[in-house]
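Undergrad: 3D, please:
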Amino acid sequence: MDYPARGRSTAAGPLAVLAATASGALTAHLADGSTLTCPAADIAGLLAWATTAGLGALAVKAGGLNTGPLLVLTDTATTLLTLPPALPSPAHRHPRSDHPVHAQLRAIGWQTNVQGLAPWTTLHPVHGDPTADAIHLAITAWGALHDDTWQLPTHLSPPQIAQLLSAYTRLLRTPTGPPGECGHRLMSDLRPPAHRHAHTNALLCHGAPGALAQSVNPAPCEAPDGHRLALGRTAEDRMTVEDIDWWRPPTDAEATAPYVVCLAVNLSHVAGSNNIRVAAGPARTVQHPDFDRRTPGSWFVDLSGTPQHPHLPTPYVTARPAWHTTEAVAYAQQRGTPIRPIRAHLRTGTAGPYLNPWYQRIRDARLAVLARLGITPAMEPEVLCQELESPGGDPISRLLLAAVDATAAHSIHVLAQQPADPDHTPGHPFGTPPLPTWRPDLRASLIANSRTELHRKLCMTARTGYLPLAVHQDHILFATHTPSILEITSPSGSGFRLGLSPGHVSPAGTHTMAWYRHHCAQHVNPAQLLRTPTQ
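TA: Model (predicted):
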């Protein structure tokens, strides 16, 4: 079966949500609200239809690759196409297994990509390119959309799913996996590397300046647990990067306040990501280097000379001699800490703000969805607070906002996620995947940058007379005399600004001081209770 990937029509839009009708036919619900009849009765017929239906999306960025069609198979479509009603066992998912679905695909000259059968499955011709010639399946009966981090309600109709996913495509990209994977792919969508066809070697796209084009190993201190470079590593040689998780009992004066308010930092890991410098090359080890805040890398340095306020969390996971990112060391230097690195792993190649277009895309998408909900930055603070606490509007737009936020938050962790390699034996060390955007060092930089920026804002707010009671990741609690976060955000000089963009804050709940003291007595971080969706 030929697949006209290059130059194919995308007139029907990026995706189709397929559902069976009462008469036993398939209806494809498209992005623009229209429908098409799909004559397929099996996977072969589905692929034959998809290659000629005019489905697909143009490249997110000029110089990049187009995205193949997304076909969402609802439960009824899965049944009609005689696909298994449940996700096959791990052994049968493997792309070289003898499962009947794989056999059907091979019989028509198609195959899955290296991940095999999955809730989100990518197919391409045997002699095609896994990236350029792909058709993407989201199989809801196997867990796509409803049981993964999309968390879409099961009562959504096929037209509603098509409406939601097409809006997501316009704002970010065609969804071809869970939100975190989409956000990770968006990074390279917006700075695409040059790409040659896997079989013909034809140049399919020229790429863009500043793209990450080669896979590089992490430095030993940056390697996630389980990586080959982490074997035999001591605790001292492991970089520990975590968000702040801290709380304290209230002072006697704070205990007289009637309220405890919670501020949530919007997309805290995204905020400031546009300024993080990323270099494409591998790390080189340097002994006793001079610190340079413009050089991406990891530095083994003693930060114990940093002054510490007794009622504020530390900006670093540890201040003793340990591995720290450039962002953490730069913040310590700003605070007057003498910086004398013992050694460093420094990235080679030209460094630049690789994530700048990604940050802008995420920010603009979030603002656009909030505008659909009637929430804009121009609102008076009191009205904005009220709208953010109890958002109304279209339920699809609220689901879309959750998807945009999940895309931003989860994509950070995909940067260091163990690759889904079907040939990897669980429990055995894994190697660096052949993916230029697999960058544990970048994940560490984003978290460290978020942590130090939060600490900076806490210090600024402390000068207005308000000290935090508890912090968990992006949630901060303060003792207040009013049940509104405006008491914290309104004073001149406060580090926190009420707003909608990444780094601004939104209200995340108000409780009594008695509630706070009760959880302190239970030795529980009260901010964590508000951060956990189930609480």
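
Undergrad: drop to CA atoms for contacts and neighbour counts, all remaining ones
TA: Fine.

Undergrad: roughly how far apart are the closest residue to residue 440 other than its chain neighbours and residue 276?
TA: Setting aside the residues directly before and after it, residue 440 is nearest to residue 416 in space (CA to CA, 6 or more residues apart in numbering), at 4.5 Å. Here residue 416 is placed at a distance of 17 Å from residue 276 (CA to CA, to the nearest Å).

Undergrad: just residue 457 next, same as before
TA: 18 Å.

Undergrad: of the two, who's got more company?
TA: Neighbours were counted for residue 457 and for residue 276 using other CA atoms under 10 Å; residue 276 has more, 20 against 15.

Undergrad: who are the neighbours in contact with that one?
TA: When contacts are counted by CA atoms under 8 Å, 6 or more residues apart in numbering, residue 276 touches 352, 353, 354, 355, 445, 446.

Undergrad: Wait, the first one touches residue 280, no?
TA: I take that to be residue 352. No - with contact defined as CA atoms under 8 Å, residue 352 does not count as touching residue 280 (9.3 Å).

Undergrad: Alongside the first, I'd like the structure of this one:
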Amino acid sequence: MREEQANESELYARVDGLLASLCAQQIPLPPPRERTRLRTAAGLSTEQVADVLSCPAQDIAAWEAGTREPRMPHRAAYARLLDGLKALEQPLQTKVPAPREPTAPATRTEQPTLFPADEAPPSPRRPAPSQPLVIPTGPLTVIDHTDTLVAHFTDGSQLPLAADDLPGVLQWALDSGLRRDKLSPYDQDGDPLIVLTPAASTALHLPAELGDRATLRLPADHPVLAHLRQAGFHLTRRGFGPWPRVYRPVVNKKRASLQLAIQAWGALCQDGWNLPPLAPTDLARLLGLYTERLLTPRGSTAVCGQELMTALRPPTKPGRDPASNRWVPTPHRGALHQAMEPAPPEAPDAHPLARGRRPEDAMEEEAWDWSRAPDKHESALAHVVGLDINLAFLSAASSLSVGLNAPPRHVTAPAFDKTIPGAWYCDLSHAALDPRLPSPFTATGQAPTKPAWYTTVTLAYAQELNLDVRPTEAYLRDDHGPYLTPWYERLRDAYLATMAGLGVHEKIPQAQYLAAMEKLPTADPAQLALLAAIKATAKGGLGKLREGPRHVTTPYTRWPALDKPTWRPDIRAAVVAKARVNLHRKLRKMGEHSGRYPLAVLSDCVLYPAHTPSALDVVPAGPDQLGTQGLIRLAVNPGCAKQEGVQSMVWYQHQLTQGLNPARYIKNDASNT
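TA: This next block holds a predicted model:
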């Protein structure tokens, strides 16, 4: 009996020990980003913390990155340390630089602002012994200079810097904890962005402009670059230009790199960026919104679009090597992880594969440039209304299956399969289509007259139109998937959030949408610049898929972009083809529904004849005045339309007599004859 009681007591003790262990494992810890902030604010290195906790420094880095959580007994000690560091922050104080001279009220009201009308911007901070410590926060900082260098953060706070040279600023930034959280499970945390205003550049001994206007790079022997090298910093092969990247070698598997944007040299005012003059605090907020909705700026908006693709679908992920039993980078399924040669018909004209190629052997999947003369009935209508499809090519990227990492497989006499992305040689000249619509098979909108190369998307639409599709040759991509879907979703959400901030919302009646869009040009210039940057990121990212040669004068010579996994002209061709057939489908159904047919199309802009000078005259009202599904609808969503411009029918016919496509000029032509 006693033995049974002893066994029972021992079992209870072991159960209690297990429960205690489980409870200990649930000791709460701050989020990973806060752990880094608390350590760096206290001036501690990962090595110092690791020494105190008797664990490797790599463990501290992993806990701060959120890739691994501490276990007992380290968890309890780590939680105690973080609680102590947080308590130490309370009595700390800091000095804030003297405020600038206040500007006149009229000057202030002319500045674009990111603050709502009923919210005043924070007043300049004045030196006060009781002000709390400013902790660097966010993914970036804008550094300006008055009497000293001052860092402006995305939350509106400011911090004077003790550094007086560029290496000092970079070291402060590395220690500050500034970063962007990873965008996908296998992405890396975004490096901090340091924006230098012209005043800050001058204070850091950088020239006001770059002398080398061809390459836009600072000479390698410049004293500032020599100083960086002495401090242990390295540059990428692109050198030190408007968007330089600076780094130190990896130590303990921890990266130490930063992105700079130098405003004096054109960063943020060209290459897709067109930001208005902004105070440093407002600039930090605007770039913070761009980062929050997309990613930290890395260069031109096109570069950002390409980097966003990679961040959302990184090329590699951690995988265990069976031979060494170590974690090593392995290919990430669904991503692009190696450079791929195009199929011969997909190669651009400058590509080495295009040497000796006949023009008819090149695939031409491009956007429309088409117009026609109005018939007698259409000529009697007084007006022409332009409808622009919102983010048409971005919308086409949604759920589109594209080739991934297998080289194109050449096949003769293939049976067409709409599930396999590829390039198909097929004769569609027998297609009899409505002449009031542009042909969906050519960029000119004219019917094809001989066999040509088409994407899978185009031939699938030919089948939808009940045409006989019999390709004689093909290059097929057996490894495929919806690579661009997360990229589309993030850009769509960023666009819709920004439009909502400008007062243009989803699911509102079409007339209300048109009224909101009429007010859009008078909105806050900073928010409009943010919107333009988001749209340019989408457009430029798709353009990068077929980036052409730069500074290469010899024909058929390889250029650096060809060695990138994201250089994929076949993917761009599929997106363009899908945008074109999507629009053709809507134009066809519009004609069947209303008897109204387009007069001209340029890319994503369509011109219709109209009785009144309004898009409401052209687009069916539909249920609840929200438009009709499957037709062109007036709404803010990608793939829906906005009114691009209105002109008279006389104006339209005059444009035709000049040999012009009126869709190109309907928005900007001030004449209304």
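
Undergrad: between residue 352 and residue 280 of structure 1, which one's more packed in?
TA: More crowded of residue 352 of structure 1 and residue 280, by other CA under 10 Å: residue 280, with 23 against 18.

Undergrad: tell me the strands in the stretch 551-673 of structure 2, going along the chain?
TA: 600-602, 605-610, 641-648 (DSSP state E, counting those that start in this stretch).

Undergrad: in what helix or strand does residue 287 of structure 2 lie?
TA: Per DSSP states H and E: residue 287 of structure 2 is located in helix 280-293.

Undergrad: mean shift between that helix and structure 1?
TA: Superposed on structure 1, helix 280-293 of structure 2 shows a mean distance to its aligned partners of 0.9 Å (mean CA distance after the TM-score superposition for structure 1).

Undergrad: so what does that helix touch, helix or strand wise?
TA: Judged by 3 or more CA pairs under 8 Å, 6 or more residues apart in numbering; DSSP states H and E, helix 280-293 of structure 2 is in contact with strand 140-145, strand 149-153, helix 485-501, helix 525-544.

Undergrad: With mean neighbour count and distance to residue 183 of structure 2 as added columns, please give the ones you listed in TSV.
TA: Output for these, formatted as TSV (neighbours: other CA atoms under 10 Å; distance: least, CA to CA, whole Å):
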stretch	mean neighbour count	distance to residue 183 of structure 2
strand 140-145	26	16
strand 149-153	25	21
helix 485-501	19	10
helix 525-544	22	16
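
Undergrad: Reformat these into a markdown table and put distance to residue 580 of structure 2 next to each item.
TA: Shown next, in a markdown table, are these (distance: least, CA to CA, whole Å):
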| stretch | distance to residue 580 of structure 2 |
| --- | --- |
| strand 140-145 | 39 |
| strand 149-153 | 43 |
| helix 485-501 | 17 |
| helix 525-544 | 15 |
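
Undergrad: can you tell which of those is closest to residue 616 of structure 2?
TA: With CA to CA, the closest approach to residue 616 of structure 2 among those belongs to helix 485-501: 21.0 Å.

Undergrad: Would you mind giving the residues in structure 2 matched to stretch 225-233 of structure 1?
TA: The alignment of stretch 225-233 of structure 1 onto structure 2 (TM-score structural alignment) spans residues 349-357.

Undergrad: so how far is the first residue of the matching stretch from its last?
TA: One end of stretch 349-357 of structure 2 to the other measures 9 Å (CA to CA).

Undergrad: just how off-centre is that stretch within its chain?
TA: 31 Å (CA atoms, centre = their mean, to the nearest Å).

Undergrad: List the buried residues in that stretch.
TA: For stretch 349-357 of structure 2, burial by neighbour count (16 or more other CA atoms under 10 Å) applies to 349, 350, 351, 353, 354.

Undergrad: just stretch 585-601 of structure 2 next, same as before
TA: Neighbour-count burial for stretch 585-601 of structure 2 [16+ other CA under 10 Å]: 585, 586, 587, 588, 589, 590, 596, 597, 598, 599, 600, 601.

Undergrad: next one: stretch 340-358 of structure 1
TA: 341-348, 351-352, 354-358.

Undergrad: How about stretch 165-185 of structure 1?
TA: For stretch 165-185 of structure 1, by 16+ other CA under 10 Å, it's 165-169, 171-185.

Undergrad: do you know how far the residue nearest to residue 440 of structure 1 is from residue 435 of structure 1?
TA: From residue 416 of structure 1 to residue 435 of structure 1 the distance is 11 Å (CA to CA).

Undergrad: between those two, which one's more packed in?
TA: residue 416 (22 against 13).

Undergrad: Just the element for the equivalent of residue 47 of structure 1 over in structure 2, please.
TA: Counting by TM-score structural alignment, residue 47 of structure 1 lines up with residue 170 in structure 2. In this assignment (DSSP H and E), residue 170 of structure 2 forms part of helix 166-176.

Undergrad: Against which helices or strands is that helix packed?
TA: So helix 166-176 of structure 2, by 3+ CA pairs under 8 Å, 6+ apart, packs with helix 32-41, helix 223-230, strand 254-262.

Undergrad: Those into CSV, with extra columns for distance to residue 162 of structure 2 and mean neighbour count?
TA: What follows is those, written out as CSV (distance: least, CA to CA, whole Å; neighbours: other CA atoms under 10 Å):
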stretch, distance to residue 162 of structure 2, mean neighbour count
helix 32-41, 15, 20
helix 223-230, 17, 15
strand 254-262, 19, 20
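
Undergrad: export these to TSV and tack on distance to residue 164 of structure 2?
TA: As requested, these are exported to TSV (distance: least, CA to CA, whole Å):
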stretch	distance to residue 164 of structure 2
helix 32-41	20
helix 223-230	12
strand 254-262	17
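
Undergrad: Tell me which of the ones you listed lies nearest to residue 609 of structure 2.
TA: Here strand 254-262 is closest among those (CA to CA), at 47.2 Å.

Undergrad: Distance from the closest one to the middle of the chain?
TA: The chain centroid and the centroid of strand 254-262 of structure 2 are separated by 19 Å, computed with CA atoms, centre = their mean.

Undergrad: Could you do stretch 135-145 of structure 1 as well?
TA: 19 Å.

Undergrad: Output the residue interval of structure 2 matched by that stretch.
TA: Counting by TM-score structural alignment, stretch 135-145 of structure 1 corresponds to residues 258-268.

Undergrad: how about whatever residue of structure 1 lines up with residue 433 of structure 2, secondary structure?
TA: Structural correspondence for residue 433 of structure 2 with respect to structure 1 (TM-score structural alignment): residue 308. The three-state assignment at residue 308 of structure 1 reads coil, by DSSP: H, G, I helix; E, B strand; the rest coil.
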